[in-house]
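*Asks:* My questions are about this predicted structure, shown below with the sequence.
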Amino acid sequence: MSKRQHSHLDVDRIGKRPRRVPKKHLYLVLDDWHKGFSIHKIDVDALQDATTELHYGFPDPAALRLAAPVNRLHMDFAAMGSNIFITTNPCSPNTPTLVFDTETAGLTMGPRPPIQIIDTTTFTVATGGMLYALTHRHVHEQHSFEAMSWAPMDNDEPWPSPTMRWSWKSVPSPPPFAMDDVITSYALHPDGHTIFMSAHDLRYHHLPKGTFSFDTRNSKWRCHGDWALPFQGQAYFDNGLDAWVGLHKDGYICSCEVASRSSTSAVEPEWKVTKEKLFLKDPERRLDFARASLAYMGDGSFCLVEVVLRKGVEFKCAFGDRGCVLHMSTFGLKYDRRGELQTTRHHTNSYVVSKYLPTVSPQVFWM
């Protein structure tokens, strides 16, 4: 039996019969049609076996297409377990969430988002069966921290109903951020229950406000010093490097020593960046508001996606039919003999795609 086939088999508890473990895929979210969004299911094995020449679209139809209730309105996407949660109209307090189960390809209705996170979500992170969302409604307004989970329903319903449902609740301890603070980076500690996040004062972007952590077990916050994690957005823990890995400014990949959960220090953790750029390689083709997205696939493997202008297309003509190119790169990381961070198994596929919303970035999930 090949190694690839064997990786999808497991042994049941009595050890007699192997059972098939669902194979994971990349799920890519794009604003690639004029009425809304698409979620593309991508086999990473096929991706790595494909040629590196420019492709026109994807080989398979989208796993799910979503028409926006309001024309040219963005949607919010977040992932937890095998589910992708979709807020189809993040500007409306009456909009329910859609839940796309990637294991069954089923679509169902989810919980209505609380008013605190309507059009305000700064980031989401999943851990311990909970999806945490930090919000910042407007400048000069206080942050809030919300959590969604699969929880029992109230017993006073006047009609028969399920006993469990997805529901939101506010975290008991309010975030320790000032009204003008903006969260620039965040990461889940390898303990699985401590979320680290770094803040900058919106008025002085070059000065870090500090790095804080939130313990999901007791809802307590801790300040770790007036330094900032060196990432843009979310970072992921790589067991092989024993470090967080995320996107650094100007197109580089960064690894960072995991911060201690208990210490408070004025010295930031040690971090390193790759020598070569993996994104933002051509400034002339850059889309200013569309950021790259990183997903961790386990076993030291990552996927990076970025949308850029198609060669020969001017910015004013980019948004519509096939005006952009999506670069999808898979790679690993290691330290060389001198301790420098370098990529391994680097493979990039590029696809001509359509894009309709200038401020929307592609998102990629591994699930």
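*Replies:* The structure has been received and is ready for your questions.
*Asks:* contacts and neighbour counts: CA atoms only from here.
*Replies:* OK.
*Asks:* Could you identify the helix or strand that succeeds the strand or helix carrying A46?
*Replies:* Applying DSSP states H and E as the criterion places A46 in helix 44-49. Reading on from helix 44-49 to the C-terminus, the next helix or strand found by DSSP H and E is strand 54-56.
*Asks:* re earlier: residues making contact with the helix holding A46?
*Replies:* For helix 44-49, the surrounding residues in contact (Cα atoms under 8 Å, 6 or more residues apart in numbering) are H25, L26, T330, H347, N349.
*Asks:* got those residues as a markdown table, with secondary structure columns?
*Replies:* Below are the contacts of helix 44-49 laid out as a markdown table (DSSP: H, G, I helix; E, B strand; the rest coil):
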| residue | secondary structure |
| --- | --- |
| H25 | coil |
| L26 | strand |
| T330 | strand |
| H347 | strand |
| N349 | strand |
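*Asks:* Comparison target below:
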Amino acid sequence: MSRRFVNLMVDRRIGRYRHPATTLHRINPWRCFHPTTQQALAAALTENSNGVTVEDARLPRAAISFYDPLQEETIGEMHFASLGSSSNGIISMDPDGNTFLYDGASRGLRVMPAPNSPKHSSVFLTVGDGLYVLEKNPGTQEDHSFEALIHRAPSDGICFTNENWYWRSLPPPPYAYEDYECQKRNGRDPYVIRAYTVVGDSQSQIWISTRDGGTSFDTTSGVWSEAGDWALPFYGRVEYAPELGLWFGFTSEGRQFAACDLGAASPTSPPALRKVWDELAQPLLLPLGGGKFCVARMFHLAQKGWCRGKSIDDYLDVDTFVVLTGVEVVRGSRGALKMIRHKSRPYCVGCTTAQLL
């Protein structure tokens, strides 16, 4: 399904008392593409284009603001995740576990049930209509470090509040029960999740990998199993493109844009990268459908001045630019993969930080 918008979350200070908040800006990513692939190829050949067309862009007005909690005893940051294949839903969760759902289509805000335990540093994955949240360094099941926000249809005959949304506590990866000191090697933490994705015929299996290997969770049976004595060749979130039958992400070494057939992997046969492109390194990746992707990179430009929020000894005025680039991956006549870059559009978000959903 094609995405109509990408969601840019920008940290700001709002109002008279400069209350910390995060604003949501919904951007049309299709403005980063030429009307046709042929036009993109022609633009890449023009003089001084550097292979991609750069267009001026203006940050859209914020759709909604999420205010951060002000309690001094609160530890942690606000978490945000997109919900659903269209990414019209945005889940916000504060350090105490208070959860809200913003519906971009109706522009409505809904109070959601709180998870069994607050989350501090987690990965978020959408499987079907559910949102799966797993701490990057998971504890035991008593810690509720792995939970899923599930929607149950009213036809099940069980009545729940919040239109049948509820949290289900799930078993953590088996290694969470092993002795930490015995597993620790060379001073490196083997627990921390380094890459994660969704695989399977119906996209119902969650794959995670640490430094030591890969583990798979079947969302239907609720059972963990060893994916292989190998780690995914990626870093961070890995996205599936059904049109190409491949998974895309950024390599664990060098953070380069790459494609891989995870469906061909087995416990004894690690996944191999099919193609690596040197042109794009260390951005964020969002699939749009039809073999097209939106990649985002952040740049910080400093000039003489003073930036609010910095230390008193830091007199640099820093502007942050989020640059969105449209990328298309196609197959050649012999099945070879080719990447075509379309347009880049920079959005200035001021002296702050941002993330893309």
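*Replies:* Received, thanks. Predicted model, so just to flag it, every value in this text is computed and none were measured.
*Asks:* Drop the TM-score for these two in here.
*Replies:* Laid over one another, the chains give 0.73 as their TM-score (TM-score structural alignment, normalised by the length of the second structure), with 307 aligned residues with a Cα RMSD of 3.7 Å.
*Asks:* What about the counterpart of R222 of the first structure in the second structure, how many residues nearby?
*Replies:* Under the alignment (TM-score structural alignment), R222 of the first structure pairs with S225 of the second structure. By other Cα atoms under 10 Å, 13 other residues sit near S225 of the second structure.
*Asks:* hang on, isn't S225 of the second structure packed against T219?
*Replies:* No. Applying Cα atoms under 8 Å as the test, S225 of the second structure and T219 come out as separate, 11.7 Å apart.
*Asks:* quick revisit: got a quick PyMOL command for the buried subset of the contacts of helix 44-49 of the first structure?
*Replies:* Buried members of the contacts of helix 44-49 of the first structure, defined by 16 or more other Cα atoms under 10 Å, are picked up in PyMOL with:
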select buried, resi 25+26+330+347+349
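*Asks:* Mind putting the contacts of helix 44-49 of the first structure into JSON lines with distance to Q48 of the first structure?
*Replies:* Shown next, in JSON lines, are the contacts of helix 44-49 of the first structure (distance: Cα to Cα, whole Å):
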{"residue": "H25", "distance to Q48 of the first structure": "13"}
{"residue": "L26", "distance to Q48 of the first structure": "12"}
{"residue": "T330", "distance to Q48 of the first structure": "8"}
{"residue": "H347", "distance to Q48 of the first structure": "6"}
{"residue": "N349", "distance to Q48 of the first structure": "8"}
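*Asks:* Pick out whichever of the contacts of helix 44-49 of the first structure sits closest to T51 of the first structure.
*Replies:* Using Cα to Cα, N349 comes nearest to T51 of the first structure of those, at 7.3 Å.
*Asks:* Just give me the match in the second structure for the closest one.
*Replies:* Counting by TM-score structural alignment, N349 of the first structure lines up with R345 in the second structure.
*Asks:* quick one, what contacts its match?
*Replies:* With contacts defined as Cα under 8 Å, 6+ apart, R345 of the second structure is in contact with C32, V54, E55, D56, A57, V323, L324, T325.
*Asks:* In CSV: those, plus neighbour count and distance to L101 of the second structure.
*Replies:* Below are the contacts of R345 of the second structure laid out as CSV (neighbours: other Cα atoms under 10 Å; distance: Cα to Cα, whole Å):
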residue, neighbour count, distance to L101 of the second structure
C32, 22, 28
V54, 17, 34
E55, 11, 33
D56, 8, 32
A57, 14, 28
V323, 19, 27
L324, 27, 25
T325, 27, 28
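*Asks:* which one of those sits closest to R12 of the second structure?
*Replies:* Nearest to R12 of the second structure among those, with distances taken as Cα to Cα, is V323, at 18.7 Å.
*Asks:* for L333 of the first structure, helix, strand, or coil?
*Replies:* Per three-state DSSP, the secondary structure class of L333 of the first structure is strand.
*Asks:* Roughly how far does it sit from C303 of the first structure?
*Replies:* Distance of L333 of the first structure to C303 of the first structure, computed by Cα to Cα, to the nearest Å: 12 Å.
*Asks:* And for D226 of the first structure?
*Replies:* Remark: distance between D226 of the first structure and C303 of the first structure (Cα to Cα) = 31 Å.
*Asks:* Repeat that for P208 of the first structure.
*Replies:* Counting by Cα to Cα, the gap from P208 of the first structure to C303 of the first structure is 28 Å.
*Asks:* what's near enough to touch the residue lying closest to L134 of the first structure once chain neighbours are set aside?
*Replies:* Spatial nearest neighbour of L134 of the first structure, excluding adjacent residues (Cα to Cα, 6 or more residues apart in numbering): F145 at 4.6 Å. F145 of the first structure makes contacts with Y132, A133, L134, T135, S170, V171, P174, P175, as judged by Cα under 8 Å, 6+ apart.
*Asks:* ditto for L280 of the second structure
*Replies:* Neighbouring residues of L280 of the second structure by Cα under 8 Å, 6+ apart: Q256, F257.
*Asks:* Can you tell me what it aligns to in the first structure?
*Replies:* Checking TM-score structural alignment: L280 of the second structure goes with L278.
*Asks:* again, but for A195 of the second structure
*Replies:* Using TM-score structural alignment, the equivalent of A195 of the second structure in the first structure is S185.
*Asks:* which residues does its match contact?
*Replies:* Taking Cα under 8 Å, 6+ apart as the criterion, S185 of the first structure is in contact with M197, S198, A199, A228, L229, P230, F231, Q232, G233, Q234, A235.
*Asks:* Out of these, which two sit at the greatest distance?
*Replies:* The span of the contacts of S185 of the first structure, defined through Cα to Cα, is set by A199 and A235 at 14.7 Å.
*Asks:* hang on, H193 of the first structure packs against G128?
*Replies:* Yes. Under the criterion of Cα under 8 Å, H193 of the first structure makes contact with G128 at 7.0 Å.
*Asks:* higher neighbour count, the two?
*Replies:* Comparing H193 of the first structure with G128 by other Cα under 10 Å, the one with more neighbours is H193, at 16 against 12.
*Asks:* Counterpart of that one over in the second structure?
*Replies:* In the second structure, the residue matched to H193 of the first structure (TM-score structural alignment) is S204.
*Asks:* pretty sure A40 of the second structure is in a helix, no?
*Replies:* Yes. With three-state DSSP as the criterion, A40 of the second structure is part of a helix.
*Asks:* for G210 of the first structure, what are its contacts?
*Replies:* G210 of the first structure touches S198, A199, H200, C223, H224, G225, D226, W227, A228, counting by Cα under 8 Å, 6+ apart.
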